[in-house]
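Student: A structural model of the following input is requested.
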Amino acid sequence: MILITDDLCAQLLANGAADKENDHVPVLKLFDPTGPATWLLTELDMDGDTLFGLCDLGFGFPELGNVSLAELESVKGRLGLGIERDLYFQGRFPLSVYAEAARHSGHITEEERLLQQAADGLAKPHSELPPDTAEQTRR
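Tutor: Next up is the predicted model:
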């Protein structure tokens, strides 16, 4: 199977060449048909090999990062099967939403409820630190 079609490649390259950092919607989902590994990819560098996206190797800690297309194409898992492209994947949210949902669930998910919760949580302005009341107390 061809992992990246010409159309997908053009979209990934365009995202990778963007002048400013964007929170792109994933263009492509790759997976190991005999294991838990999954990749949601948004960008391809001009080198034609370095992809960026959400990577989940199945250890419970998905992370944003780079992966080599050549390495993915060379993988032969159980039964001699290689990495495959999800032909039916349609990204519906920016990558940050998938990453937040994966952080909560421990794996990449496409479950609508979890993705919507992640999107709602990211949309709310909030601070991780409590307001600094120490300065007010001293006065």
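Student: make it CA atoms for all contacts and neighbour counts henceforth
Tutor: OK.
Student: which residues touch the residue lying closest to L54 once chain neighbours are set aside?
Tutor: Sequence neighbours aside, L64 is the residue nearest to L54 in space, at 4.4 Å (criterion: C-alpha to C-alpha, 6 or more residues apart in numbering). Applying C-alpha atoms under 8 Å, 6 or more residues apart in numbering to L64 gives the contacts F52, G53, L54, C55, A99.
Student: The structure of the following sequence is requested for comparison with the preceding one:
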Amino acid sequence: MDVNALQAFLAAEFPQVAGDFVVDAVDATELTLRLKVEDRHLRPGGTVSGPSIFALADVAFYLALLSRIGPQALAVTTGCSIDFMRKPAAGRDLIAKTRIHKLGRVLAVGDVLVYSEGGADPIARASLTYSIPPVSPSRG
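Tutor: Reported below is the predicted structural model:
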């Protein structure tokens, strides 16, 4: 799936959050997803909340996986570990850079580095595992 197909899939299947995210780029090795940071993503003190950063990492990995296997809405997170390493820059979108390290028949494993837009150092690192639904004989 390319950028437009991924964005359309997100809008169709997850309209409740689709407006928060923009697929900036996707190729055979990496997907870049942007969280359009708004007031609702902030915690007291004006920094982006942990749940918002987690959502960015999870959605980024999900879309990276779909870019490789096609529109399988029932692929699900089976594991995630996230490290919050530094405070995001105020007033900037967050950018997730996603890589899949292993893509098997039933599991995919990879990581996501999250940056403040324009920042050189990641603010968070997530390691994710996803379960891929089995392909039924009627779907090929």
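Student: Please state their TM-score.
Tutor: Overlay of the two chains. TM-score (TM-score structural alignment, normalised by the length of structure 1): 0.28; 68 aligned residues with a C-alpha RMSD of 5.2 Å.
Student: tell me the SS of the residue nearest to L54 of structure 1?
Tutor: Secondary structure, DSSP: H, G, I helix; E, B strand; the rest coil: L64 of structure 1 is strand.
Student: Which of the contacts of L64 of structure 1 fall within helices?
Tutor: A99 (DSSP state H).
Student: On the C-terminal side of the helix or strand where A55 of structure 2 lies, identify the next helix or strand.
Tutor: Secondary structure assignment for A55 of structure 2, by DSSP states H and E: helix 50-69. As assigned by DSSP H and E, the chain's next helix or strand after helix 50-69 of structure 2 is strand 76-84.
Student: which one is A60 of structure 2 nearest to, not counting chain neighbours?
Tutor: Leaving aside its chain neighbours, A60 of structure 2 sits nearest to L33 (5.8 Å; criterion: C-alpha to C-alpha, 6+ apart).
Student: So that neighbour belongs to a strand, correct?
Tutor: Yes. Under three-state DSSP, L33 of structure 2 falls within a strand.
Student: My guess is it contacts K97. True?
Tutor: Yes. Contact criterion C-alpha atoms under 8 Å: L33 of structure 2 and K97 qualify, at 6.8 Å.
Student: any common contacting residues for the two?
Tutor: Common neighbours of L33 of structure 2 and K97, counting by C-alpha under 8 Å, 6+ apart, are A60.
Student: ok, these two, which is more surrounded?
Tutor: L33 (26 against 23; other C-alpha atoms under 10 Å).
Student: Report the contact partners of the residue nearest to A60 of structure 2.
Tutor: Contact partners of L33 of structure 2, counting by C-alpha under 8 Å, 6+ apart, are F21, V22, V23, D24, A25, L56, A60, I95, A96, K97.
Student: And these, which two are furthest apart?
Tutor: For those, the maximum inter-member distance is 14.7 Å, found between A25 and L56 (C-alpha to C-alpha).
Student: neighbour-wise, which of those two wins?
Tutor: For A25 of structure 2 and L56, the more surrounded residue by other C-alpha under 10 Å is L56, and the numbers stand at 23 against 14.
Student: who's in contact with the more buried one?
Tutor: F21, L33, R34, L35, A96.
Student: closest to G79 of structure 2 among these?
Tutor: Among the contacts of L56 of structure 2, A96 lies closest to G79 of structure 2 (C-alpha to C-alpha), at 17.9 Å.
Student: So which of the contacts of L33 of structure 2 belong to helices?
Tutor: Per DSSP H, the subset of the contacts of L33 of structure 2 in helices is L56, A60.
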